[in-house]
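1. Fold the following, please.
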Amino acid sequence: MATAYHNLSDYDFNSVPDAQTMRFGIVVSEWNSNITGALLDGAVNTLIKHGAKKENIIVKCVPGSFELTFGANQMIENCDVDAVIILGCVIKGETPHFDYVCMGVTQGITQLNTTGDIPVIYGLITTNTMEQAEDRCGGKLGNKGDECAITAIKMIDFVWSLNK
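-> As a prediction, the model looks like this:
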């Protein structure tokens, strides 16, 4: 469903499993930090609201959105996490750079999800304008970071349910 028809921060609180014993990795892009910082705040606050312990949330920064895939892979290989959330923001400009970065990150995260055992949650905002990005990081359309945190909790619970 298009974000314009759904607030990213709206969800049924009671449908979210307890995150008290879960460990999360978050890889956040430094590029467009006014947006990615708000996404990070949303994700961390939502994880904590659902019981995650601060010491079980590992946050690492990478320079740009293209580096999110590498960062997620390194976090999976080197940290004891149950899920990784990637957070970035790419705003369309006048060159095809937007298309290459978005496609590369999307394909990279998809590959990590299809070949690995740790869910990687896609939190890359791809917009035409800065205003659209602001609307999705705590503005009138909610916060994509909130949505990613909920998705991470639910995906960990999904994996754990298969291993019972």
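2. all contacts plus neighbour counts: C-alpha atoms, from now on.
-> Fine.
3. Walking through the protein, point out its helices one by one.
-> 33-49, 68-78, 97-115, 130-135, 144-162 (DSSP state H).
4. Tell me the buried residues in the third one?
-> The one in question is helix 97-115. Of all the residues in helix 97-115, those buried under the rule 16 or more other Cα atoms under 10 Å are Phe98, Val101, Cys102, Gly104, Val105, Thr106, Gly108, Ile109, Thr110, Leu112.
5. name the helices or strands packed onto it?
-> Helix 97-115 sits against helix 68-78, strand 83-91, strand 120-127, with contacts defined as 3 or more Cα pairs under 8 Å, 6 or more residues apart in numbering; DSSP states H and E.
6. so that helix versus strand 83-91, what angle?
-> Relative orientation of helix 97-115 versus strand 83-91 (axes from the mean of the first three to the mean of the last three Cα atoms, to 10 degrees): 170 degrees.
7. Another sequence for comparison is provided below:
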Amino acid sequence: MNIIQVGITTKNASIAIIVSRFNEFINKNLLSGAVDTLKRIGQINEENILIIYVPGAYEIPIVANYIAQTKKYDSIIVIGTIIKGDTDHFKYITSDTSSSLLNISIQSHIPIISSILTINNVEQSIERSGTKMGNKGSQAALSALEMINVMKKLKKLKI
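-> Take a look at the predicted model:
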């Protein structure tokens, strides 16, 4: 039996973070958690982290696709907050954004880790951006670090 299991430290990795400005009061906490985790736990140098701001969650996939095509980054973390409103707009933005990001990740072989909160109200977003539900930005960074090492290991083994 062959088992691939890796750690989360990856000093020489390059990571792009795409952040929605819409609902910025939540997203800045998610970004702070992600960057802190990358630097402190992953030991990523600050100069290896690129942060790109976009208007909203719906604009994230086009930038993620561009970044993925450059092949300069080992992983992409996407940060946003989509709060359910009174219309179906929430469903379409959430579904289209998620499936676009998944397709880009699969086609490029670059892990795209989502910290896009899809929640019912502001209170839920606050809980997930650093209070009682933890910081989903930090959790996304941990996933990105591990996935970078998984992909490196797969390439090294030529699997």
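8. Columns distance to Leu87 of structure 1 on top of the buried residues of helix 97-115 of structure 1, output as a markdown table?
-> As requested, those are exported to a markdown table (distance: Cα to Cα, whole Å):
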| residue | distance to Leu87 of structure 1 |
| --- | --- |
| Phe98 | 16 |
| Val101 | 14 |
| Cys102 | 12 |
| Gly104 | 14 |
| Val105 | 11 |
| Thr106 | 12 |
| Gly108 | 14 |
| Ile109 | 12 |
| Thr110 | 15 |
| Leu112 | 15 |
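9. For Asn73 of structure 1, state which of those is nearest.
-> Within these, proximity to Asn73 of structure 1 (Cα to Cα) peaks at Leu112, which comes in at 7.2 Å.
10. Return the distance of that closest one relative to Tyr122 of structure 1.
-> Using Cα to Cα, to the nearest Å, Leu112 of structure 1 is found at 11 Å from Tyr122 of structure 1.
11. ok so, going back, how about the helices of structure 1 in a markdown table, adding distance to Arg23 of structure 1?
-> Output for the helices of structure 1, formatted as a markdown table (distance: least, Cα to Cα, whole Å):
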| stretch | distance to Arg23 of structure 1 |
| --- | --- |
| helix 33-49 | 10 |
| helix 68-78 | 11 |
| helix 97-115 | 17 |
| helix 130-135 | 28 |
| helix 144-162 | 9 |
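12. quick one: which of these is nearest Gly88 of structure 1?
-> Among those, helix 33-49 comes nearest to Gly88 of structure 1, with 5.7 Å by Cα to Cα.
13. what's the matching range in structure 2 for that closest one?
-> Mapped onto structure 2 using TM-score structural alignment, helix 33-49 of structure 1 covers residues 24-40.
14. Please identify the buried residues of the matching stretch?
-> Neighbour-count burial for stretch 24-40 of structure 2 flags 24, 26-39 (criterion: 16+ other Cα under 10 Å).
15. Same question for stretch 82-93 of structure 1.
-> Within stretch 82-93 of structure 1, the residues that count as buried by 16+ other Cα under 10 Å are Asp82, Ala83, Val84, Ile85, Ile86, Leu87, Gly88, Cys89, Val90, Ile91, Lys92.
16. which residues make contact with stretch 98-117 of structure 2 from outside it?
-> Applying Cα atoms under 8 Å, 6 or more residues apart in numbering, the contact partners of stretch 98-117 of structure 2 are 30, 57, 61, 64-65, 68-69, 73-83, 125, 128, 136-137, 140-141, 143-144, 147-148.
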